[in-house]
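**Student:** Sequence and predicted structure, then a few things I'm wondering about:
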Amino acid sequence: MKAETLAALQEARNKRHALALATRLSDAAETLIYPDKALGAQASDETLLSAARRALEIGRSETVDVGGQRIFLNVYVPPPRLIIVGAVHIAQSLAPMASLLDFDVTVVDPRRAFATDSRFPGVKVMQEWADEAFEKMGLDRSTAVVTLTHDPKLDDPALEYALKSEVFYIGALGSRKTHAKRKERLAEAGITEEQFARVHGPVGLNIGAKSPAEIAISILGQIIEVRARRLEALSAPKVAAA
C-alpha cells in the first residue's frame, strides 16, 4: 500500500468519511473511491465506481470483475454512532449498552449539572445545544440520533437538524400526545410530513418497558432492527424491469 493511500485512509477514519480502496489484482494499481469522487489508476471507470459505491452502501468488502479485471474492493466505513440528546436517567443506561455493541456514543446536553463525565464514564459528553454540537460533529448515514429530554427547547432543534441529514435512525421519547404536538411544532419550522415520518416516536420497540434500563433496551433494539433492515435492503439483488 502506498504511503499516500495509507494517509488518505487515516484521514477518512479521523473525519468519519466512507472510502473504498480498489486494488487491481493483476498489478496492485490502487484507486481511492469516495461517495462523491475518485482518485487513482481507475478513477474514470464508471463501472468500477458504481460497484465500489454499492459496496460502500452495504459496508462490505468484496472482489468484483470489471472489464475482465479482478478488483478487490476494501471498504472502510465509519463505525455506527449513537448521539443521545439529553443526559437523563435513560441515557445513563443506553450509553453503556450501546458502547458494548461497538457504537461510538456521544451524549449532548447544555445543562452542565446533567452532562458530566462522572454520570457518563467512558462516554464522550458535549455540554452544548444539540444543533450546535451536530454542526461540529457532522451527521452521516452511520449515525443514529435519540432525543430524551421531553423539553422542546432541547429536542426540537436536534430533531429538525437530524431530519435534514442522512442519519439512519431518529427516535424521540414521549407519549403519542407529545409526539403529535412535536409534529405540529416541527411543521411550523418547515419539516414536511414525509420528513417527520422518519421519527420513531414514541421511541423504542413496544415491549412494555417501564424502567430506564428497560426503555434503553427497547430503544437500542429498535436501532439495531432499523439498521439491520436497511443493510438487508441494500444487499438485496436488484431486479431488472421487465
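**Tutor:** Arrived safely. Numbering: from 1, shown residues only.
**Student:** rest of the way, CA atoms for contacts and neighbours
**Tutor:** OK.
**Student:** middle-most residue in the protein, spatially?
**Tutor:** T143 (1.6 Å; CA atoms, centre = their mean).
**Student:** got a list of what that residue touches?
**Tutor:** Shown in contact with T143 (CA atoms under 8 Å, 6 or more residues apart in numbering): P80, R81, L82, I83, V167, F168, Y169.
**Student:** my guess is the third one contacts V108, does it?
**Tutor:** No - applying CA atoms under 8 Å, one finds L82 not in contact with V108, separated by 10.6 Å.
**Student:** Which residue ranges of the chain form helices?
**Tutor:** Assigned by DSSP state H, the chain shows helices spanning 3-14, 46-58, 89-100, 130-137, 152-163, 176-188, 193-196, 212-235.
**Student:** Between those helices, which one is closest to V75.
**Tutor:** helix 46-58 (6.2 Å; CA to CA).
**Student:** Identify each buried residue in that closest one, please.
**Tutor:** Buried residues in helix 46-58, counted by 16 or more other CA atoms under 10 Å: L48, L49, A51, A52, R53, A55, L56, E57, I58.
**Student:** Next: stretch 206-223.
**Tutor:** P212, A213, E214, I215, A216, I217, S218, I219, L220, Q222, I223.
**Student:** which one is the second one nearest to, not counting chain neighbours?
**Tutor:** In space, not counting the residues next to it along the chain, A213 is nearest to S93; the distance is 5.3 Å by CA to CA, 6 or more residues apart in numbering.
**Student:** same deal with the last one?
**Tutor:** Take I223 and drop its neighbours on the chain: the residue closest to it by CA to CA, 6+ apart is Y169, 6.6 Å away.
**Student:** residues in contact with stretch 127-135?
**Tutor:** By CA under 8 Å, 6+ apart, the surrounding residues in contact with stretch 127-135 are 85, 108-112, 115, 126, 154-155, 157-158, 161.
**Student:** so who does the closest residue to R176 other than its chain neighbours touch?
**Tutor:** In space, and not counting its chain neighbours, R176 is closest to P202: 6.2 Å by CA to CA, 6+ apart. Neighbouring residues of P202 by CA under 8 Å, 6+ apart: G171, A172, L173, G174, S175, R176, H179.
**Student:** rerun at 10 Å
**Tutor:** For P202, the contacting residues are G171, A172, L173, G174, S175, R176, K177, T178, H179, I219, by CA atoms under 10 Å, 6 or more residues apart in numbering.
**Student:** here's the one I want to compare it with:
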Amino acid sequence: MERFDNIPEIALGWHREGKGAVLATVVETWGSAPRRVGSQLAISSEGEIEGSVSGGCVEGAVVVEAIEALEAGESRMLEYGISDGDAFAVGLACGGTIRVLVEPIGAVLPEAMLADLVAARTARQPIAYVVNPTSGARSLTADGFGTRFRMDRSGFEEDGETFVAIHNPPLRMLIVGAVHIAQALVPMARLAGYDPTLIDPRESFGSEARFPGETILHDWPDEGVASYGLDSRTALVLLTHDPKLDDPALEQALRSEVFYIGALGSKRTHAKRVARFEEKGYSAAEIGKIHGPVGLDIGAASPAEIALSIMAECTEVLRHGPQSGSEAPSEKAAG
C-alpha cells in the first residue's frame, strides 16, 4: 500500500488560485510498471507538478499532454510502454506498459466534485471516484466496491469501461499498553503504512525514552479511545493483559467500525474476557470481532516475533476480511 498523499488537494488549490490544474491518474498497467493503478500526478498550467505516474520520463510526456488538454478543455487517455520502442526513455525498462487518464479540473472534472472528494478525504471517509472515460460519466460514492476499498485497489470493472479510483484514509493503529511488544510493533506498523498511536496512563511505560518521537496519550484507555476516534481504517491492539485498561477500550471498539481488534493473552485469559463481555450484554457477533489470543500462530517467542505475528494477522484481516481468529504465538499462552 502506498503512503497517503495530497495530490487531489494540491490540484484543487491550483485550480482555485486561477492557475488551472489537471489530474493525471494511472488507470491500467501491464508488466513491470513502476507505479500502481490509482497513482496520480497533479499538473498546473505553469508546469508545476506533484506526485508521480511512473519512475522515469513519462512525467515529462504527461505534463506536455496535460497542458495541451487543459488548453483544449478535454480529457485524454495516454499509453506508454515497450511498444513505443523506447521503453528505457519513459522509465519502463522492464517492459511495462501504463495507461494514464488526464482530466483538467473544471472543464472535465467538475470543481464541486473534486471539492467533495477532498472533503471526504479530510473527514477520513472512504470514497470512490467512478469514471467512464469513453462517455465522460463521473460520480463519487461511498457505497459498493467493498473489496476494492478493503484491498486499496483501484481499477477497471469487468465491463472494461468503468474505472474506480479508491481514496481510502490513511491506516491507523491504536495500541493500548506501552509494553515491550509495543516497542517492536510501533516501528513495524509505521513501515507497513500505519500511523501508530500509543495509549497508556502509566507514564513510566509510555515514556519518550522508551518510544522516542512517537505519539503517546497518557489517558485511561476509554478516554484516549474516545478522543482518538475509531473508524474503518483503524486497528486496535490491546497489550496490557489488564482488564481495567483493556476492557474500557474494547467496549468502544466492539460497537465501532474498526477493521481489526487484537487482544493479548492466553486462551484462558481470552475465555475470561469473552465471559465478561457476555455478562455485559455484548452479542456473540460483537465479541467475535476480537482476535484473541492476538496474532497468527507462527510460533513466535520474542516480543519482536509476537509483533510480527500481530502485523501479519492485521494485514490478513485488512486484505481478506474478518475471519474467525487464529491460534496465538506460543509465548502468549503465559498470559
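**Tutor:** Nice, I can see it. These numbers come from a predicted model, not from an experiment.
**Student:** overall similarity of the pair, as a TM-score.
**Tutor:** After superposition, the two chains reach a TM-score of 0.77 (TM-score structural alignment, normalised by the length of the first structure), with 214 aligned residues with a CA RMSD of 2.5 Å.
**Student:** Taking the contacts of stretch 127-135 of the first structure together, which two end up most distant?
**Tutor:** Within the contacts of stretch 127-135 of the first structure, R112 and Y161 form the most distant pair, 22.1 Å apart (CA to CA).
**Student:** Of these two, give the one with the bigger neighbour count.
**Tutor:** When R112 of the first structure and Y161 are compared for neighbours, Y161 comes out ahead with 15 against 11, by other CA atoms under 10 Å.
**Student:** How much space separates that one from A52 of the first structure?
**Tutor:** 29 Å (CA to CA, to the nearest Å).
**Student:** same check, this time on G59 of the first structure
**Tutor:** From G59 of the first structure to A52 of the first structure the distance is 10 Å (CA to CA).
**Student:** got any residues that touch both of those two?
**Tutor:** Going by CA under 10 Å, 6+ apart, residues that sit against G59 of the first structure and also against A52 are L19, A20, N74, V75.
**Student:** which one in the second structure is aligned with the residue nearest to the centre of the first structure?
**Tutor:** Matched to the second structure by TM-score structural alignment, T143 of the first structure sits across from T234.
**Student:** Where in the first structure does stretch 251-264 of the second structure fall?
**Tutor:** Against the first structure, stretch 251-264 of the second structure falls on residues 160-173 (TM-score structural alignment).
**Student:** Now find how far off-centre that stretch is within its chain.
**Tutor:** Stretch 160-173 of the first structure has its C-alpha centroid displaced from the chain centroid by 9 Å (CA atoms, centre = their mean, to the nearest Å).
**Student:** and if you look at stretch 219-236 of the first structure?
**Tutor:** Using CA atoms, centre = their mean, the offset of stretch 219-236 of the first structure from its chain centre is 11 Å.
**Student:** quick one on the thing from earlier: in PyMOL, how would I select the buried members of the contacts of stretch 127-135 of the first structure?
**Tutor:** The PyMOL command for the buried members of the contacts of stretch 127-135 of the first structure (criterion: 16+ other CA under 10 Å) is given here:
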select buried, resi 85+108+109+110+115+126+154+155+157+158
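**Student:** CSV for the contacts of stretch 127-135 of the first structure, including distance to Q10 of the first structure?
**Tutor:** Below are those laid out as CSV (distance: CA to CA, whole Å):
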residue, distance to Q10 of the first structure
V85, 29
V108, 26
D109, 30
P110, 31
R111, 34
R112, 33
A115, 30
M126, 24
L154, 34
D155, 34
P157, 32
A158, 29
Y161, 28
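**Student:** Report the angle between the longest strand anywhere in the first structure and helix 46-58.
**Tutor:** When the first structure is parsed with DSSP state E, its longest strand is strand 69-76. Calculated by axes from the mean of the first three to the mean of the last three CA atoms, to 10 degrees, strand 69-76 of the first structure forms an angle of 30 degrees with helix 46-58.
**Student:** who touches strand 69-76 of the first structure?
**Tutor:** 9, 12-13, 16-26, 28-34, 48, 51-53, 55-65.
**Student:** Buried ones among those residues?
**Tutor:** 9, 12-13, 16-24, 30-34, 48, 51-53, 55-61, 64.
**Student:** Spatially, and excluding backbone neighbours, which residue is closest to the counterpart of L19 of the first structure in the second structure.
**Tutor:** In the second structure, the residue paired with L19 of the first structure according to TM-score structural alignment is I127. Spatial nearest neighbour of I127 of the second structure, excluding adjacent residues (CA to CA, 6+ apart): A142 at 4.8 Å.
**Student:** Touching, the one you found and D116? I think so.
**Tutor:** No - at 11.7 Å, A142 of the second structure does not count as touching D116 under the criterion of CA atoms under 10 Å.
**Student:** hey, what's in contact with both of those two?
**Tutor:** The contact sets of A142 of the second structure and D116 overlap at I127 (CA under 10 Å, 6+ apart).
**Student:** quick revisit: would you mind finding the match for the residue nearest to A213 of the first structure in the second structure?
**Tutor:** In the second structure, S93 of the first structure lines up with A184, judged by TM-score structural alignment.
**Student:** What's the local residue count around that match?
**Tutor:** 18.
**Student:** so how far is G60 of the second structure from L41 of the second structure?
**Tutor:** Counting by CA to CA, the gap from L41 of the second structure to G60 of the second structure is 11 Å.
**Student:** Between those two, which contacts overlap?
**Tutor:** Joint contacts of L41 of the second structure and G60 (CA under 10 Å, 6+ apart) are I49.
**Student:** out of these two, which sits in the more crowded spot?
**Tutor:** Neighbours were counted for L41 of the second structure and for G60 using other CA under 10 Å; L41 has more, 25 against 13.
**Student:** Heading C-terminal from the one helix or strand that one maps to, find the next helix or strand.
**Tutor:** According to DSSP states H and E, L41 of the second structure maps onto strand 40-44. Sequence-wise, the next helix or strand downstream of strand 40-44 of the second structure (DSSP H and E) is strand 49-51.
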